[in-house]
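Q: Below are the sequence and a predicted model; questions follow.
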Amino acid sequence: MFSEIISFVSDFMYGKMLIVLLLFAGLYFTVRGRFVQFRMMKQAVLSLMDKPADNEGKVSSFQALMVSTASRVGTGNIVGVSTAICLGGFGSVFWMWIIAIIGSASAFVESTLAQIYKKRGDSGSYGGPAYYIEAALHSRPLALLFSVFLILTYAFGFNMLASYNLQSTFSSYRFYNPKWTPWIIGAVLAVIVLYCLLGGGRRIAQITSVLVPVMGVLYVLVSLLVIVLNITYLPEVFGRILEEAFDIHAIFGGFSGSCVMYGIKRGLFSNEAGVGSAPNASASADVNHPAAQGLVQVLSVFIDTLLLCSATAFMCMCSGIEPSEALSGAPYVQAALEKSLGSVGPIFITVSMILFAFTTLLGNLFYVDNVLNYILGHVPGKVFMTIYRIIAALVIFVGAGLNAGLLWDIADVTMGGMTIINIPVILILSKYAFRALKDYESQIKQGKKPVFHAKDIELPQKVDYWQ
């Protein structure tokens, strides 16, 4: 019964409500920002090079990008894309691209707001949606509700799913026994993650800043190799993507299983634009101007969906293997690579999944740490955090052995709850993000290194920084 209820809520959320909300907000921010995600791409790349004035103990713009990308770039880039293609068809890839392109404008707004309203702490800055909801809208109950959804999403929904997705890639090996292998893999993963967590948030930033670029580049290179080996399939693949993306009968005949729904569902799960997760990492960055970090987060969305999700999609679609419900998830990707690269293909996917899942788990729990600080009103004590991290590790262990359909639905529902709160809030507050963008662009045109002051955008609230 629980599974059926969760499935019903998920279908309701993504059948109409979230799709309209995400598309409207993304289009509004894109037009209001005059296509900021494209106009300011060069400046976004340059912003990555900025380093804190005092490097000691500060999180750089690049490190904040890597933490947010670590959460975005995960098992959804492999298993999520495969699931969308197998259940929604080739057309789902097109809608995945659309939600990333227009959603990147939402990512800019939410991360810029997180920087504007960030708080000053003993070891640097911190913030996120909970903080800008309370500071700007003066609604702690709404901020607390958002925080609860974030914990349910990142400590439970996403992490259980990441654990399951990781162990599922071992199902093609002879030693895999569905009764006990998932639990063994879950236990090993939980212990490794717990070890990293006990090192604190700073270690998370250090580990992810190394692993994310390495695994991302390697994954794209292998994807390109597979595509080149099967390049004759490309024209047919592009044709099917466009044909199925605009198959009106298929879309509206059964919307709950259409390419639009699966593309947006899995696209949102992967890039998280507008969900309200990345702003928690963005707020920790030590930058001279909030808009700079907002632009950096646009890059994170593009890296996740337009690069890595597309890499998986084309690897699969160019293989010549027809997607089906039976192949949904890791099996489709493994079958595609085995056909192109032989026995080394499934092994590569397994290694990629281990790295993707690992960095996802760490990035997710970085967000939960931040929200716990907000709920309690102070940095939790060592005993509390140790107990919480043990529970977080146990959740990872349990997720490895649960049902895939239930885990996808739980993650979609909890993520949907965050999005339903965050999008209206950033729509209300977006004027401050765009004033910050205008100030940033004005200083760039004058040849200055942009520096931000809250009074320059007539911010009515008092903030810890930017005075």
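A: Good, I have the coordinates. Numbers count the residues shown, from 1 in each chain.

Q: hey, let's count contacts and neighbours off CA atoms from now on
A: Fine.

Q: can you give me the offset of the helix ranked longest in the chain from its chain's centre?
A: Scanning the chain for the helix with the most residues, using DSSP state H, yields helix 404-445. Centroid separation for helix 404-445 versus its chain: 12 Å, with C-alpha atoms, centre = their mean, to the nearest Å.

Q: now do stretch 204-223
A: So, by C-alpha atoms, centre = their mean, the centroid of stretch 204-223 is 15 Å from its chain's centroid.

Q: neighbouring contacts of it?
A: Contact with stretch 204-223 is made by 59, 62-64, 66-67, 69-70, 196-197, 307-308, 311-312, 314-315, 352, 355-356, 359, 362-363, 366, as judged by C-alpha atoms under 8 Å, 6 or more residues apart in numbering.

Q: and if you look at stretch 173-186?
A: Residues from elsewhere that reach stretch 173-186 (C-alpha under 8 Å, 6+ apart): S163, Y164, Q167, S168, F170, S171, I396, F397, V398, G399, A400, G401.

Q: right, and A162 touches A357 too?
A: Yes - using C-alpha atoms under 8 Å, A162 is in contact with A357, at 5.6 Å.

Q: any common contacting residues for those two?
A: Shared contacts of A162 and A357 (C-alpha under 8 Å, 6+ apart): G74, T75.

Q: what's the distance between T414 and V212?
A: 25 Å (C-alpha to C-alpha, to the nearest Å).

Q: I'd guessed E244 sits against G88; true?
A: No - judged on C-alpha under 8 Å, E244 makes no contact with G88 at a distance of 9.2 Å.

Q: Tell me which of the two has more neighbours.
A: G88 (26 against 22; other C-alpha atoms under 10 Å).

Q: Can you say which helix or strand has K339 in it?
A: For K339, the host element (DSSP states H and E) is helix 330-341.

Q: related to what we said a few turns ago, shared neighbours of E244 and G88, which are they?
A: Common neighbours of E244 and G88 (C-alpha under 8 Å, 6+ apart) are C259.

Q: thinking again about what came up before, helices or strands up against the helix holding K339?
A: The helices and strands touching helix 330-341, judged by 3 or more C-alpha pairs under 8 Å, 6 or more residues apart in numbering; DSSP states H and E, are helix 79-88, helix 201-229, helix 310-317, helix 344-376.

Q: who touches the residue nearest to the spatial centre of the chain in this structure?
A: Against the mean C-alpha coordinate of the chain, by C-alpha atoms, centre = their mean, the closest residue is R72 at 2.7 Å. Taking C-alpha under 8 Å, 6+ apart as the contact definition, R72 lies against F269, S270, N271, E272, S300, V301, D304, T360.

Q: Go again with 7 Å.
A: Contacts for R72 (C-alpha atoms under 7 Å, 6 or more residues apart in numbering) come out as S270, N271, E272, D304.

Q: try it against this one:
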Amino acid sequence: MLNEYLGSLNNFMYTYILIFLLIGSGVYFTIRTGFVQIRRIGDVMRILKEKSRDDDGVKQVSSFQALMISTASRVGTGNIAGIAAAIATGGPGAVFWMWLMAVIGGASAFIESTLAQLYKVKDGDSFRGGPAYYIQRGIGKRWLGCLFSVFLIACFAYGFNGLQTYNIATAIKFYIPDFDNSMWPMIIGIVIAALTGLVIFGGVHRIGFITSVIVPIMAGGYILIGLVMIFTHLSAVPGVFKEIFSQAFDAQAIVGGFAGSAVVTGIKKGLFSNEAGMGSAPNAAASAAVSHPAKQGLIQTLSVFLDTLVICSTTAMILMVSGVPVSQDITYVQDAVSGTFGPIGILFITIAIFFFAFSSLVGNYYYTESNLRFIKDDKRLLFVFRLTCLAAIFLGAQASFDTVWNLADILMGCMAIVNIFAILVLGNQALKVLADYDRQRKEGKDPVFFASHIGMKPEELDYWHDEDHVPGWDTEK
């Protein structure tokens, strides 16, 4: 009964509240920023090449590493199984609405990540920040920042991370007879927890390094498989696109059974795959050492596009060109790939799920640590918290998380409501930062930001003052 209640609340919140909040804020910021997620996308590759450094020469988290941390969290097993469920539930037309939401959501991602950079705090040789930090410093409501942090920690550390391990165990189940009654779930839980522990106890620098290696390889291999599928089924591609666009605007699909229509299904899967506006990715965006807050805002728009327009689209094309019967779980993807690659295709999907899930474990953990330290920055508390995170990962391999999944979804919805309120209140500050960036770009400069550029006083920010810039970044002051 509890699970049914949570499921009903989950569906109501996402179908009738969050969709409209996220779409509304996305459209609003798209207009206010002048479609920044599109018009400034050309700057992204130049920014990714920048090297980060501190005054004393200590190597910090780069824009690329911050991008990989956020992409690691965004790109998970939902990019495989979630897309199968979207097509099965809402039809091929759902894919179009996923694409549209990625473009609109890019503006919200820009605003929240720019704010995270603006209000970040120095933490030894690195930075941390996110919604909790800009809520406290920008709005002056520490209690609201703590509430956001509690929602995020409960959702990511004990909900989504346990689920990622469960998905790994489920994928491996295919190869092991009587898996559920064997020791294998426990062994898998121990191995995944141990591997995660090696990363998270190494700090943010190790997290940045690991994700910057795993994510490109993981995504590149998966995209390559998708391209092979497309080229071996080239004759089916025009029909796939015709089906996507025709069913996206089918009146019966839109009006009849709205909650399960192509529109709602595509919007839900798109928004909650790329997390634009949800308040999670800004925690990674704040960690980067850049010369201007808008730079990391732009980088995070790329993360949204990579997640939905590239990875999710790859899954959609694999499924739809294959012509295999539709189902709502991972078997849909396994059948689609095995039709072209045989048993090796199923093995590849299993490996892909492992890397997608493991990278999400690491990226999700980084978010939770940053928010725990916002509530209370204590080394002993952090050590105990890390152990509880590893325990959740261990247990996740051994049990179904239906109730925890619904609860985590609700907590993530609560996160989004708090974050959308915050970015709407503080949005003008991010728009001023963008205007300063645009001005310097028009003058042919590599933008460098100082708080005084937008009239902010030293006491309003912990960083971005004259003394905070390294040589070479302050030449255009």
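A: Structure's in. What do you need? On a predicted model such as this, the values are computed, not experimentally measured, just so you know.

Q: re earlier: same list (the helices and strands packed on helix 330-341 of structure 1) but as TSV, adding distance to Y28 of structure 1.
A: Below are those laid out as TSV (distance: least, C-alpha to C-alpha, whole Å):
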stretch	distance to Y28 of structure 1
helix 79-88	26
helix 201-229	31
helix 310-317	25
helix 344-376	27
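
Q: Can you tell me which of those is packed in deepest?
A: helix 79-88 (a mean of 27; mean count of other C-alpha atoms under 10 Å).

Q: Could you look up the next helix or strand downstream of that helix?
A: helix 91-116.

Q: so where is that next one in structure 2?
A: Under TM-score structural alignment, the match for helix 91-116 of structure 1 in structure 2 covers residues 93-118.

Q: Can you state the mean residue-to-residue distance of the matching stretch versus structure 1?
A: Its aligned residues in structure 1 lie a mean 0.8 Å from stretch 93-118 of structure 2 after superposition (mean C-alpha distance after the TM-score superposition for structure 1).

Q: now stretch 356-368 of structure 2
A: By mean C-alpha distance after the TM-score superposition for structure 1, the fitted stretch 356-368 of structure 2 averages 0.5 Å away from its aligned residues in structure 1.

Q: and of the helices and strands packed on helix 330-341 of structure 1, who's closest to M13 of structure 1?
A: Closest to M13 of structure 1 of these is helix 79-88 (C-alpha to C-alpha; 17.0 Å).

Q: I'd say Y332 of structure 1 and S82 touch.
A: Yes - contact criterion C-alpha atoms under 7 Å: Y332 of structure 1 and S82 qualify, at 6.4 Å.

Q: what's the nearest residue to the aligned residue in structure 2 for I457 of structure 1 if we skip its chain neighbours?
A: Correspondence of I457 of structure 1 to structure 2, assessed by TM-score structural alignment: I454. Computed as C-alpha to C-alpha, 6 or more residues apart in numbering, the closest residue to I454 of structure 2 that is not its neighbour in sequence is K432, at 6.2 Å.

Q: corresponding residue for that neighbour in structure 1?
A: K432 of structure 2 maps onto R435 in structure 1, by TM-score structural alignment.

Q: check contacts around R389 of structure 1.
A: Here R389 of structure 1 is in contact with L194, L197 (C-alpha under 7 Å, 6+ apart).

Q: May I ask which helix or strand encompasses it?
A: Per DSSP H and E: helix 382-399 holds R389 of structure 1.

Q: Enumerate the positions of stretch 86-106 of structure 2 that are buried.
A: 86-106 (16 or more other C-alpha atoms under 10 Å).

Q: about what we covered before: pretty sure the match of I457 of structure 1 is touching L431, no?
A: No - using C-alpha under 7 Å, I454 of structure 2 makes no contact with L431, being 9.9 Å away.

Q: quick one: which of these two has more around it?
A: L431 (20 against 15).

Q: Could you report the separation of the closest residue to S340 of structure 1 other than its chain neighbours from V351 of structure 1?
A: In this structure, S340 of structure 1 finds its nearest non-sequential neighbour in V226, 6.2 Å apart by C-alpha to C-alpha, 6+ apart. From V226 of structure 1 over to V351 of structure 1 the distance is 17 Å, taken as C-alpha to C-alpha.

Q: how deep is E338 of structure 1 tucked in, by neighbour count?
A: So E338 of structure 1, with other C-alpha under 10 Å, has 18 neighbours.

Q: mind listing what it touches?
A: Here E338 of structure 1 is in contact with G345, P346 (criterion: C-alpha under 7 Å, 6+ apart).

Q: now the end-to-end length of stretch 293-312 of structure 1.
A: End to end - C-alpha to C-alpha - stretch 293-312 of structure 1 spans 28 Å.

Q: how about that stretch, aligned to which bit of structure 2?
A: By TM-score structural alignment, stretch 293-312 of structure 1 lines up with residues 296-315 in structure 2.

Q: Not counting its neighbours along the chain, what's nearest S273 of structure 2?
A: R74 (6.2 Å).

Q: Looking for the alignment partner of that neighbour in structure 1.
A: Under the alignment (TM-score structural alignment), R74 of structure 2 pairs with R72 of structure 1.

Q: for P238 of structure 2, same thing?
A: Alignment note: P238 of structure 2 maps to P235 in structure 1; criterion TM-score structural alignment.

Q: Look up how far L197 of structure 1 lies from M385 of structure 1.
A: Counting by C-alpha to C-alpha - M385 of structure 1 and L197 of structure 1 are separated by 10 Å.

Q: More neighbours: those two, which one.
A: It is L197, of M385 of structure 1 and L197, that has more neighbours when counted by other C-alpha under 10 Å, with 23 against 17.

Q: number of nearby residues for D54 of structure 1?
A: Neighbour tally, D54 of structure 1, other C-alpha under 10 Å: 10.

Q: SS state for it?
A: At D54 of structure 1 the chain is in coil, as set by DSSP: H, G, I helix; E, B strand; the rest coil.

Q: so what's it up against?
A: By C-alpha under 7 Å, 6+ apart, D54 of structure 1 has no neighbours at all.

Q: thinking again about what came up before, flag every buried residue along the helix holding K339 of structure 1.
A: For helix 330-341 of structure 1, burial by neighbour count (16+ other C-alpha under 10 Å) applies to A330, P331, Y332, V333, Q334, A335, A336, L337, E338, S340, L341.

Q: before we move on, back to that, average gap between the longest helix of structure 1 and structure 2?
A: Looks like 1.6 Å for helix 404-445 of structure 1 (mean C-alpha distance after the TM-score superposition for structure 1).
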